[in-house]
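Student: Have a look at this fold, sequence not included:
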């Protein structure tokens, strides 16, 4: 064992993010006081980011099974779903929030790199990316700096790596002023039977580190992600990794080639906690151990210490266990792609990880005790309903006056068209390459979810990321259920069949009972919604500590990444109106509800209200009915009613084809609720006149409420109750250019 003049104390452990009782537990496991390298190992592996110690109790309650599931949640680098035709889809979403708060360009770029490595480590070739972004007040110089850096980081890395970014979401609220959220999603395709596993077994099998050299960037990144943002966070810039998309492209090709060669026992990407994470998780899963010589790890800086090599989160690296005797196959493949491929150890039957440097044993730890599901601590945190929750529920729509006439309706319409949360995110999207790979089917015709063709098959995957954090803050259980429902609704409206989700659970400090209450509520809502739509959870990540000492926690933001399948390309549905004279209908029921709407929140300035009207059974019936309408070819367009309410949904359907619309409101409802409320379970559709009778009969048969609104017009105006609310051209100019006006 390495010589230590003074062994770590409980104070050392606390500085590394460990609790005093955890330090005692480590001594019990080892039968002695750990040296600094060993304590550093436990500190990162037992951090929330790696161990999920504060969340796993509740995560286990989520549904994880379906006949389509090929890799279950938490068992591999990403979830894998059976697409049929001998194909599978690996997909996952993860956060890179804390790094992006300090260094937005590299923080976001390495988030993209990390999520794609999770996909191709499974043996899947990535074909599409999404992202879900949250920022603070767009009038602040810091927010503008963060937005520009994050968007450029995502664009530069994804574009150079060669994977299209096909959609996503961007939202703004003061609660994200200090702590932005950067959630990256990737999906890839593999052949069934070619899936690789993050496992290690077979005594004597060689262990290789491949890809980039190891540097001091990212050291302690997992621990950094498991603490609040503070004024001292900027001192932890070394915890932000540096990415190289060109290296990652080479690593992608080499990884898929070596998996295809058949010589791989197990493989895992080096994300959070680097070498120690990969060696411990693979060993524990395979119930084996490893002897690792850190002197053989290619490094960028001389004289790196053992803990620095073990904890570094340098990007574009993999750990591969190869079948003994096939070392030359591995070396030739990585030589071909001009990448490092160094044997750094062997598999043992000890179930322990022995790390050496220059012939000296520097750490000896049991693999099982480091990992989730093994010896890592598991906590059931206290939770308590926050005082604001009951206050929010007190809001009644009767406490505010309805819109009094056309002028006020016009003011709200113009406010929403120009609001950063509602307006087009074109300025962001145009910095991403969305067409590389020739698979994006949304390039010329938008739909509620991204539709991406699977080459060599008639199938497409349908993918979306969704979460309205205002709704979740108002009511975590119902708000998160809505997030799942909206993701499912977006896939249905695009012609797809929802099949599974991945989640990125962004919350504040789990040691704060009111924050943990939000987390527990969100899990309950996700569970019931996923069970209703038959979309099990394939994996994802938990990102706690999204708060600052000054600003408090961000809104609870459980981002839902959902995968759907479109088997028949003829069933693809888009959101744009197709022709003047088509009839406009609302499928679903209007309600006198403006709760948590953008209208109420930002136009009326009322922050405290409950979640929008939502009934899970009603939502399921609606989605089933819309799916039948699409497969029966009874509608020409479908667009779900969400942010900004019915008016914005109408405008977004009219804009692509440069149409107008003329609709009438319903006297049974308040004008503000009818036009700008965000009650759930509603879809705007357009119908050809010759399909009308069959369309109405189908909905009557299914018992789903619907109402006629009006017609699509060639007249370039948006007309409500015979009054021109806004000219289509000016509406589109405002909608398209507002965000750029803030940032350029």
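Tutor: On my side now, so go ahead. What you are looking at is a predicted structure, and each value in this text was computed from that prediction instead of being measured.

Student: From here on, just use CA atoms for contacts and neighbour counts.
Tutor: Fine.

Student: Buried residues in stretch 64-84, which are they?
Tutor: By neighbour count with 16 or more other Cα atoms under 10 Å, stretch 64-84 contains the buried residues 64-66, 69-74, 76-83.

Student: okay, how far is it across it, tip to tip?
Tutor: Length of stretch 64-84, first residue to last, Cα to Cα, to the nearest Å: 19 Å.

Student: ok, and here's another one to check against it:
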């Protein structure tokens, strides 16, 4: 009689239905475990339990957010540009001339707290592979970062590691980092946000999808070997609340190799060019579990895998560990048998390890109705026999209870209008400098100088300008602009309005480059979905974004939800980070935010309307440590009009520089534009100088108009219905502010000393 295998098999699962299983330790609820038993008609094997636990984790299944994310499809505006929408690895939009662009933003928050360098590095690697999987060449990255107080000891531990991880991986890949943002707030202490964006370019006909069609086609795993790093990363790190034991989870953080990923990129692009791939998926969260179930579900529904054939870095790995490993730099392709030799030869050319680990199978009508059939063997024994669609597409869907928190009314009633305002010009001047030197507003060069912004040679705008811009091909002048924005203070005060303001700011940051906004991606960072107050924030936030995108005609192409961003019972301020992509026909017509010396004498105009809006403002936060009241009013029609005006003005050469108004208001925008161009400006304020300098009213920008084009500019403002007020001119050696009762001056040298010293004083000292 043959000896029974020591590992768990389907036959053993059928004969031992009462064997206790560690579903709770894997993050599964008891009712979820019971549902798996119902699906299979027996207890799961340990390998099947591993698959369901990671695929049904919050990170992979969106089980608490699906009911709200559906709005992005239900309310989606009609868009001729949208080629691939939500549901694939990344969205794809048509940018003209037969070219398409794919872009997406995702989080790697918890891993970046546990092990900052590798957590951030592999966040970049993962989002780059998502873009590659669509058939595109990755051409640029961005990042949106949030940390605790800049001078806090833990921030001084986490931030340098995160920045080194991003720069190490991106620089080694040879991808320019063209922008993003960085913020500091006590609410992110112990729970930083590391959101990474990538954009790629392809021809329309090059789009690839995550599917496994064609029975008999081979399943090929190629790239790095599979090791113990990252085992359980998606479920352990992204679906749990942080506590003092977080550092014990360090083995769940993946380890990246950007040099191997660079080879993997070039190898994959050659495979695509030779048409050797009929389906493709990267191995990110949930590793082999995710790739096999999603590819099978997206194709015939059938697949057979010999798990023994997976190349291992550690031969001691069990089947469960192989399935849950999130080792980086791996891809899975579906290849026709008659193209397999050429596929393998191409991989060998790039020194990429490739192994056939299975094949696509047909399914019976009954199996198809149940969700397909995925079979996996280990040492000749069947250890998985399950419907893949039940893991990839038919996981739990929770309608979590949500309720407006009781303290929301008191928070909104605590209006910033009660705060003491500066009474003299000396106080106005001093507070302007305090704002300019505040971490999060101050010069981010300590961070961004560690990134290569110009590698590949197609970057035309990058940090410190409002949006990043790249030329999409070496031969033409068509380009795309991108910006990411999010303001947790605004969203804490009003999640619906705050999210629309984040979207509006990103939209505006693209518009001030001269590009026309086209599409949206998002990374929604929130606390625990099991908290009704957090779920109310999330429900209002998604509703706000869906409504805004519908009104301005920019579809959501995909993104990421990151829950459990809290330490103990304290959640972060809700922080939806919104990425907007726009298109510009000719990058030579782009606008920068710098007041250059060639513009001396040209007039400065303020576009839009300024109101007394200080709730959630940088002034209230930096000067008074206050958060309360209501955020600025949203006027999406005004944002659209401003965007059209800026695009037309750029096309016609009427505007020479443009800078949006956001954190810190007019005074920060003027100071930044002066410092970026190395020349001062003088402005005359007609109203309350405090309100005009520090208000954060939305739908505003400052522009410098070419003297010979002022009449054209005036006609454009009339056509688009945008208020334009001449407030001063470019020139001088500092920022000169005048109003009816006086004014103040700040030399450029003083502005620069305050602006540029803030982060180095903290992190260079460390």
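Tutor: That came in fine, so what should we check first? Keep in mind it's a predicted model, so treat the numbers as computed, not measured.

Student: Superposed, what's their TM-score?
Tutor: Put the two chains on top of each other and the TM-score (TM-score structural alignment, normalised by the length of the first structure) is 0.96; 737 aligned residues with a Cα RMSD of 1.7 Å.

Student: Tell me which of the buried residues of stretch 64-84 of the first structure fall in helices.
Tutor: Among those, no member is found in helices (DSSP state H).

Student: Take these and keep only those in strands.
Tutor: Counting by DSSP state E, the buried residues of stretch 64-84 of the first structure place 69-71, 79-83 in strands.

Student: what's stretch 680-696 of the first structure in contact with?
Tutor: 482, 577, 581-590, 612-615, 618-619, 622, 629, 634-642, 646, 649-650 (Cα atoms under 8 Å, 6 or more residues apart in numbering).

Student: now swap in stretch 31-45 of the second structure and tell me
Tutor: Residues from elsewhere that reach stretch 31-45 of the second structure (Cα under 8 Å, 6+ apart): 8-10, 12-14, 17-18, 23, 52, 383-384, 386, 390, 396.

Student: Quickly note the distance from residue 399 of the second structure to residue 626 of the second structure.
Tutor: From residue 399 of the second structure to residue 626 of the second structure the distance is 34 Å (Cα to Cα).

Student: To which residue of the second structure is residue 110 of the first structure aligned?
Tutor: Under the alignment (TM-score structural alignment), residue 110 of the first structure maps onto residue 122 of the second structure.

Student: Report how many residues lie close to that match.
Tutor: Residues near residue 122 of the second structure, counting by other Cα atoms under 10 Å, number 28.

Student: That one against residue 255, yeah?
Tutor: Yes: contact criterion Cα atoms under 8 Å: residue 122 of the second structure and residue 255 qualify, at 6.7 Å.

Student: Can you work out which residues contact both of these two?
Tutor: residue 328.

Student: which non-adjacent residue is nearest residue 47 of the first structure?
Tutor: residue 223 (5.7 Å; Cα to Cα, 6 or more residues apart in numbering).

Student: same question, residue 188 of the second structure
Tutor: Sequence neighbours aside, residue 148 is the residue nearest to residue 188 of the second structure in space, at 4.5 Å (criterion: Cα to Cα, 6+ apart).

Student: try residue 501 of the second structure
Tutor: residue 634 is the one closest to residue 501 of the second structure (Cα to Cα, 6+ apart), at 6.5 Å.

Student: Map that neighbour across to the first structure for me.
Tutor: Residue pairing (TM-score structural alignment): residue 634 of the second structure is matched to residue 614 of the first structure.

Student: SS state for that match?
Tutor: Following DSSP: H, G, I helix; E, B strand; the rest coil, residue 614 of the first structure is assigned to coil.
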